[in-house]
Structure formats: structure tokens, C-alpha cells
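# Need coordinates for the below:
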Amino acid sequence: MQMLIIGGSGEMGQWFATFFKNEGYDVWISGRRGRSDVAEKLGVRFTSTPEEIIPECDVVIVSVPIDITPEIIRQTAPIMKPGSLLMDLTSIKKNPVDAMIGSAPEGVELLGTHPMFGPSIPSLQGQTFILTPVENRCEKWFPIMRELLERHGAHIEIITPQEHDHIVSIVQGLTHFAYITIGATLKELDFDVQGSRRFMSPVYEIMLDFVGRILGQNPWLYAQIQMQNPEIPNVHRSFIEQCERLSKLVVENNADNFCTVMKDASVHFGDTGAALHRSDKLINAKVAEFEELLQSIGKEKGLYHIYSGKTHVGIVEKVMARSVDILESGKLVNLKIENVRLLNSDELNAWKNDNLAAKTRDISTYIPENADPDTLCHILGKISEGISCKVHDTYISPDGRRSATFRIDIRQDIDINKIQDDIERLLEGIGCILR
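Predicted coordinates for the structure are as follows:
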């Protein structure tokens, strides 16, 4: 299947180019900046003339800024072949889908989509994916795409474009607007955000991190999410009215009415108890991670750096409120706690197996008549983490005894002499005679 992602050199375009390439699609990407180097890095093909590729493609995905998505769709759809699929990855749905319907020839299938995540996620597992298929225009491709996304763990929601734009005017429009407003207020007040972290509770820290998460994104994208959805101005008006209403009650020292507003909102919100439990879980996970780091002082641990992708393995020397010191290969490395994840024992062992060299020992022994060398080898390989075993050779001695040589690969951080002693004792204990 041949696929073109228009805007494929952008971050979301790159994510989906990799995803579909891994699913066996022959992926092309195009982009206004002519980033053929991006295509080379991803292992896909680049075109600076998408109009020449579009008529041959089975799937065309539009992944461009929201404000130009309808126009790109109107340029793309008319030259697509019958039986092909036109998709978009835009945060707004009605305008793009209307452009598809108005410009795509009969026989071209149409599917509006909105992945509710950013390009930093490692997989679709647990992520929400909204689909807005056009009625009677997506019979072939809709089940294919749905099955593919669900197979990778995505949660699928199917709604109309109008329903989508109404829902995301709150889910994205209101929440983004509130977070950006908090950030702008902190700036207006010249508030020392970093300094305030010395006094923060876990709740405050999590809230502050969500504000920073939004502020650190592409501002043009967030401007378009606010400005291209016709439902959002009404949401803003209601939000600002409620801000002014509550502020007036505070100025008037009207605690009774303030409490009434809060109680009414709580009733409408619904199960606040469940929300408390979910937020407690998030807070406790943050606290538990720090406690685990404290318990790791003086021990060998692995810290995976979320942004660089590097794993630091060494002795944890010191844990502070915001950072951790780890002695790695004789060098003290200081890492920000928010940037690292503590590996569990299985992950650390797997990293060592992949990255540390192994030493080899051959152990030869006469084995009992009915013993199976492969079964013995399997048992020897389980004697410790970080070792592997294979049967190097077997033969029958002149006096008729069966002999086997086991080749043991022992990771360099493990005491090789101790492992050899343990293996030899085990072999002797089950009736083998060392040679």
C-alpha cells in the first residue's frame, strides 16, 4: 500500500510516517520546507511534488497546520484515485470534513481523525483516537484503520464532526485557555515560579507542571486550536463570566455565596470522590518515586533519561529535592529528577545484558547415561541473572561414557569464579563428573 503524508516532516507527521512504515506501508512524505533529510532519517521517501504522487496513493494523510488544512484538502482530493482514502490529523473536524465532502470525487473514501496525544508518546497503547467517518464514504477503509489502531492499544471514539468540535471546545479549548491564562497571570505578576517550587505541595507541583507543559508547546498550534473552532468563543465568554462572578464574591467577602457556587459545581461535576482517588494515585506515584530514589542511595541503579534516551547505570550517591547524583564509571553525574525514570530490576538486567560485554568459560563433564545435555544447559542458564549457556559439543569417550562441554557466557559485572564454582557444584550434585 502506498501512502503520502502531506506535512510529514512535522512532528506528528513524522510519528505517523514511522507508525505506518512499521505496518508495511510504502510511505512518502512532503513538506513546505523540503526536508528530505527527515525522510532519510525515518527511512521513508520524500517528494517535493506531491501532486505527482497523490494519484498513485492508496492513502493520503493531511497533517498540516489547522488554518491551512481545508485548503490543502481541496487541492489534494480532486486528484485522488477511486478506492483510495483521504484522512486528516487535525484538532478541528467540521471544516476539514466539509472540505473533503465538497472536493473529493465519488469513490474516494473520507475519514476525519483526531489523535488526542502529542508526538512525544512512545506508542498508541492507552491513547484516545477520535474518528469521524463520513457516512457512506468510508465502508472499505474505516474498519481497516480502526482495527489497526485498536490492535496497537488505542481507545477509539466515533462521533460526528459537529459533536467533536463541541466536545474539544471544552476538553482542549477551555483547559488550554485556563492553563495559558494562569501562565500569563504568573508573568503579569512577575511571580518567581521556580523559586516557589521550594514551598510547593505535590498538588501545586503537578498543576504547575501542566501549565508549563502547555506553555512549552508550539504556540501557533495552540492559537489555531483556540481560533479555528467556532464553539470556543462561547466557552471563553462563560469562563470569563464565572471568573468575574467568583472574583466579585471574594471582593464582597461573600463566603456563603462562594460556597454555594462551589457546591453547585461539585454536584454538576459528578463523582468528585473518584476524582479525588485518581488524583491521589497520581500524587502518591510521584511521592513513591522520590521515596524509592531515597532508598536507592548507596545501591547500583539505572536511571533512564526521558529526553536523551540514555540510561545511566551506577551507584546512587545523593538524592536532593530536584536532582539525583549517580556515580557512573567513576564520574559523578547530576540529573534532574523530573527528567529521569528509575529502572526496575528486570529493566536494569536487560540493559546490562544488551550493553555489557561477557566473559566465556567452558565446563566439560561426563554426564549420567540418561541425562539430556540440552536440559542440563537450560538449568545452568537459570543459575543466575546475566549468564547464558549453550552446549558447545558432546561426544562418547572410548570407555563409553557420555561427555558434554557447556559454554557459559558470564556478564562482566558478575563474579565469574563464583558462577563457575556454583555451576560445577550443581553438576556434581546431579551425578556429573567434571573433566
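# Only C-alpha atoms from now on, for both contacts and neighbour counts.
OK.
# just so I have it, where are all the strands in the stretch 201-350 of the chain?
Shown for the stretch 201-350 of the chain, the strands assigned by DSSP state E, counting those that start in this stretch span residues 300-305, 311-319, 323-328, 331-336, 340-342.
# for those strands, which one sits closest to residue 381?
strand 300-305 (23.4 Å; Cα to Cα).
# check which helix or strand covers residue 361.
Taking DSSP states H and E as the definition, one finds residue 361 inside strand 358-366.
# Give me the contacts around that strand.
Strand 358-366 has contacts (Cα atoms under 8 Å, 6 or more residues apart in numbering) with 401-412, 416, 420, 424, 432-435.
# Please repeat the previous calculation with a cut-off of 7 Å.
Strand 358-366 has contacts (Cα atoms under 7 Å, 6 or more residues apart in numbering) with 401-412, 432-435.
# Between those, which sits nearest residue 319?
residue 412 (27.8 Å).
# Please identify which two of the contacts of strand 358-366 are farthest apart in space.
401 and 412 (34.1 Å).
# Those two: which has the busier surroundings?
A side-by-side neighbour count of residue 401 and residue 412, using other Cα atoms under 10 Å, places residue 412 first with 16 against 12.
# any idea how far the more buried one lies from residue 387?
Distance, residue 412 to residue 387, by Cα to Cα, to the nearest Å: 10 Å.
# contacting residues for the residue nearest to residue 182 when sequence neighbours are not counted?
On the basis of Cα to Cα, 6 or more residues apart in numbering, the spatially nearest residue to residue 182 that is not a chain neighbour turns out to be residue 211, at 7.3 Å. By Cα under 7 Å, 6+ apart, residue 211 lies in contact with 179, 180, 183.
# Kindly recompute the last result at 10 Å.
Neighbouring residues of residue 211 by Cα atoms under 10 Å, 6 or more residues apart in numbering: 175, 176, 178, 179, 180, 181, 182, 183, 205.
# How far away from the center of its chain is the helix or strand encompassing the fifth one?
Spelled out, that is residue 180. Element membership for residue 180, per DSSP H and E: helix 175-188. Put simply, helix 175-188 sits 26 Å off its chain's centre (Cα atoms, centre = their mean, to the nearest Å).
# Buried residues, that helix. List them.
Neighbour counts using 16 or more other Cα atoms under 10 Å place 176, 177, 178, 179, 180, 183 of helix 175-188 among the buried residues.
# To compare with the earlier structure, here is another sequence to fold:
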Amino acid sequence: MKVLIIGGTGEMGQWFTRFFKNNGYEVTVWGSGGKVEIARKMGVEFAPDLDMAISESDIVIVTVPIDITEQVIIETAPKMKSGSLLMDLTSLKVKPTEVMKEYAPADVEILGTHPMFGPSIPSLHGQIFILTPIEGRCKKWFPVIRALLEDNGAHIEVISAQEHDRFVSVVQGLTHFAYITIGTTFNRLDFSVAQSRRFMSPVYDIMVDFVGRILGQNPYLYAFIQMENPEVLKVHEAFMQECRDMSAIVREHDVESFISRMKEASVHFGDTSAALRRSDKLINSKIAELDELVNSIGMEKGLRHIYSDVVHVGIVKKVTPRSVVLSTGSKLVSLKLENIRLLSPEEHRKWKTENLREYSRDISVIIPKGADPEVIRSIIRTNMNVISVQLIDTYTCAKSDTGSSVTYRVGVIGDANATVVNNEIAALLTGIGCKLRG
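As a prediction, the model looks like this:
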């Protein structure tokens, strides 16, 4: 099955290139920037002839900026082969689906889609994916695409293009508008966000991070989300009117009106208790790692840098609300908390196994009669500093009343004291009835 992704060298295009490739599709990408090296890095072909690639593909996906999506569809749709599928991944649905319907041949199926996530997510598990099929234009491919997404863990919502644009005018239009406006207000007030973090509450900290998250991304994308959806302007008017009304109430010190507005909004909102629990969960997850690091001062921990993927292993020396300091033996390393992830014990052990030199120690014992050498081997593996255990020699004397003589070769993690580990294993083996030899 051949998939062509127009815009496949962009961030979302790269995400879906990897997704379709990992699901067994033959993927070709094309981008106006001609970034062949990105295609090569992903292990797919960059289309040398776009028109030919369109005519040969079973699925063509358009994932380009909103303002040029319609033009790309107009140029692409007529060139598609019979029985193929044309999809778009933009955050608006009415205009793209109307253009697909108009320009795609009758024997080419069309499907509007909107992934409600960005390219930083690792997988589809738990992510919402909106599909806006046009009646009579996606009988063959709709179940195929839906099954592919659901099999990879996505939650599918099927609505009309008109419903989609109304909902996202609030879900994206209002939230982005509010966050961006908070950011521009900081700028207008010449307010130091960095200094304000000295006095932050968990809620403020999370809110500011979301503001920064939006401000730090592609401004063109957010401009087009605001400007290309006609429903957004109605939302802006309602929002600004509420801001004016609430500001007037505050100016007049009208406590009763303020309380009344807040209570009415609470009733309309619905289950505020569930919202409180979900937000508590978010806040607690944010501080849980900090608490674990604070409780680990003086202990060895592994920290993976999220962006460079470099792992730092060392003794935790100091923890602040914004950073952690590790002693790696030769130097102190200071890392920002937002840039790192604490390794689990299993990940920490795996890193040490793969990156530290292994020391071998042989230990010979006479095991109890009837004991299984393999079971004893698995018992030795329970020592946290043991990487591997090999059974290298077994001798059983038929005339002896004792059990077999067994020799194990034990691999010890490089930063552990091999003598101490050897003594721990010896104590363990004698404790279960083995007799040390030599």
C-alpha cells in the first residue's frame, strides 16, 4: 500500500511518515523545500516527480500550512488514481473538505481528519483523532483508516465538518487566543515571568508553562487557526464582552454580581468536582518527580535529558524547584528540571549494564542434593549489582552422598565493589544450604 505525504518533511508530516511506515505502508514524502535529507533520515523516498507520485499512490495526505491547504488540494486531487484516498490533516475542515469534494474525481474517496495533538507525542495511545467523512465519498477507506488509528490506541470522534469547525473555534480558537493574549499582556506590562516564578503557585506555574508552550511555537500556525475559521470571530466577541463585563463589575466593587457570574458559570460548566480532581492529578504529577529527587539527595540516580537524550548518572547533591545538581564523580552537573526525566530503577540498571564495564567473578559451591542449579542461578541474579550469571561447570559424583559441585561465573556491574558483591552472593548461597568450595 503506497502512501504519499505532501508536506512530509514538516514536523507533523514526519510524525505521520514514521507512523505509516511503522504500520507496514510504503511511504513517499514531498515538501516544497526539497529537504531530501529528512526523507533519507526517516528511511523513505523523497518524490522526484510529484505528479507521478500522486498518480501512483493509494493514499495521498496533505499536511501543509492552513493558508495553502486548499490550493495544494486543488492541484493534487485531479491527478489521483481511481479508488485512491485523499486526506488532509489541517485544523479546519469545512473549506478543505469542500475543495476535496469539488476537485477530486468521483472515483477518488476523500476524508477530512484532524489529529488533536502535536508532533511531540510518542504514540497515538490515548490521543483524540477527529474524522469528518463526506457521505457517499468514503465507503471503502473510512473503515480502513479508522481501524488503523484505533489499533494504534487513538480515540476516534466522527462529526461533520461544520460541527468540527464550531467546536475547534473554542477548543483551539478561544484557548490559544486567551493564552497568547496573556503572553502579550505580560509584554505590555513589562512583567518579568522569570521573576514571578519565585512566588508561583502550582496552578500559576502550569498556566505560565502553557502560555510559553504556545508562544514558543510556529506563530504562523496560530495566526491561521485564528484567522481562517470564520467561527472564531464570534468566540472572540463573546470572550471580550465577558472580559469587559467582569472588569466593570470589579471596578464597581460589585461583589454580589461577581459571585453570581461565577456561580452561573460553574453551573453551566458542569462537573467542577471532576475538573478539580483532574487538575489535582496534573499538579501532583508535576511535583511528584521533584519530591522523589528531594528524597534521593545523597543517592545515585539517572536523569535522561529530554531533548539531547543524554543520560546523566550520579549522586544527587542538591535539588531546587527549578534544577537538580548531580555529582558524577569528576564534576558537578546542573540540570533544569523541565529538561530531564528521572529514570526508573529498571532503566537505571539497564543503562549501567550497557555503559559500564562488567567484572567477572567465579564462585564454586556444592549444592544440596536434589537442588536445581538453574534455580540457584536465578537466585544469584536477584542481587541488584549482578548483570549476568553463567553456569560454567557441573560435576556430580554418583557415589557421593552430597549434591553436585557447581561453578557459576557472575558478571558484576562496573561501579560496584566486586569483592563486596562476591561476599553477598557467598552469604546468600550458604544461607540456602550450599557449601562453598575453595
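# picking that back up, average offset between the helix holding residue 180 of the first structure and the second structure?
Superposing on the second structure places helix 175-188 of the first structure at an average distance of 0.7 Å from its equivalents, by mean Cα distance after the TM-score superposition for the first structure.
# could you point out which element follows that helix?
Next along the chain after helix 175-188 of the first structure, taking DSSP H and E as the criterion, comes helix 193-196.
# Counting by contacts, list what that following helix packs against.
Other helices and strands packing on helix 193-196 of the first structure, by 3 or more Cα pairs under 10 Å, 6 or more residues apart in numbering; DSSP states H and E, are helix 175-188, helix 202-215.
# and of those helices, who's closest to residue 1 of the first structure?
For these, distance to residue 1 of the first structure was read as Cα to Cα. The smallest value, 36.4 Å, belongs to helix 202-215.
# and the direction of the closest one versus that of helix 175-188, what angle?
100 degrees (axes from the mean of the first three to the mean of the last three Cα atoms, to 10 degrees).
# Helix 202-215 of the first structure aligns to what range in the second structure?
Under TM-score structural alignment, the counterpart of helix 202-215 of the first structure in the second structure spans residues 202-215.
# quick one: that stretch to chain centroid distance?
Relative to the centre of its chain, stretch 202-215 of the second structure is centred 18 Å away, using Cα atoms, centre = their mean.
# Would you indicate which residues of it are buried?
Neighbour counts over stretch 202-215 of the second structure (16+ other Cα under 10 Å) mark 202, 208, 211, 212, 214, 215 as buried.
# Show me how far stretch 328-341 of the second structure is from its chain's centre.
22 Å.
# So what touches it?
Identification of contacts with stretch 328-341 of the second structure by Cα under 10 Å, 6+ apart yields 286, 289-290, 300, 302-327.
# circling back: next, format the strands of the stretch 201-350 of the first structure as CSV and append distance to residue 226 of the first structure and mean neighbour count.
Shown next, in CSV, are those (distance: least, Cα to Cα, whole Å; neighbours: other Cα atoms under 10 Å):
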stretch, distance to residue 226 of the first structure, mean neighbour count
strand 300-305, 33, 20
strand 311-319, 39, 19
strand 323-328, 36, 19
strand 331-336, 33, 14
strand 340-342, 33, 19
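# so can I have JSON lines of those strands showing distance to residue 379 of the first structure?
What follows is these, written out as JSON lines (distance: least, Cα to Cα, whole Å):
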{"stretch": "strand 300-305", "distance to residue 379 of the first structure": "27"}
{"stretch": "strand 311-319", "distance to residue 379 of the first structure": "29"}
{"stretch": "strand 323-328", "distance to residue 379 of the first structure": "33"}
{"stretch": "strand 331-336", "distance to residue 379 of the first structure": "38"}
{"stretch": "strand 340-342", "distance to residue 379 of the first structure": "31"}
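# out of the ones you listed, which comes closest to residue 156 of the first structure?
Of all those, strand 340-342 comes closest under Cα to Cα, at 29.0 Å.
# Average offset of that closest one relative to the second structure?
The superposed strand 340-342 of the first structure is, by mean Cα distance after the TM-score superposition for the first structure, a mean 2.0 Å from where its aligned residues fall in the second structure.
# picking that back up, and the contacts of strand 358-366 of the first structure, which is closest to residue 60 of the first structure?
residue 411 (48.7 Å).
# ok, now which ones touch the residue mapped onto that closest one from the second structure?
Matched by TM-score structural alignment, residue 411 of the first structure corresponds to residue 413 in the second structure. Contacts for residue 413 of the second structure (Cα under 10 Å, 6+ apart) come out as 349, 352-360, 384-388, 421.
# what do we get in the first structure for residue 302 of the second structure?
Structural alignment (TM-score structural alignment) places residue 302 of the second structure against residue 302 in the first structure.
# And the closest residue to residue 302 of the second structure other than its chain neighbours, how far from residue 356 of the second structure?
Spatial nearest neighbour of residue 302 of the second structure, excluding adjacent residues (Cα to Cα, 6+ apart): residue 313 at 4.3 Å. If you measure residue 313 of the second structure against residue 356 of the second structure using Cα to Cα, the figure is 11 Å.
# Tell me, how many residues neighbour residue 348 of the second structure?
Counted with other Cα under 10 Å, residue 348 of the second structure comes out at 18.
# Hmm, residue 384 and it touching each other?
No: taking contacts as Cα atoms under 10 Å, residue 348 of the second structure lies outside contact range of residue 384: 11.1 Å.
# Can you give me the distance of the residue minimising distance to the centre of the first structure to residue 258 of the first structure?
The structure's the first structure has its C-alpha centroid closest to residue 121; by Cα atoms, centre = their mean the separation is 2.3 Å. Distance from residue 121 of the first structure to residue 258 of the first structure, counting by Cα to Cα: 40 Å.
# and what of residue 14 of the first structure?
Applying Cα to Cα, the value for residue 14 of the first structure to residue 258 of the first structure is 48 Å.
# what do you get for residue 206 of the first structure?
Residue 206 of the first structure is 25 Å from residue 258 of the first structure, by Cα to Cα.
# if we can go back for a sec, out of the helices and strands packed on helix 193-196 of the first structure, flag the one nearest residue 253 of the first structure.
Smallest distance to residue 253 of the first structure across these (Cα to Cα): 22.6 Å, for helix 175-188.
# Pull the residues that contact that closest one.
168-170, 172, 174, 190-193, 207-208, 210-215, 222-223, 225-226, 232, 235-236, 239-240.
# could you redo the last one with a cut-off of 7 Å?
Against helix 175-188 of the first structure from outside (Cα under 7 Å, 6+ apart): 211, 215.
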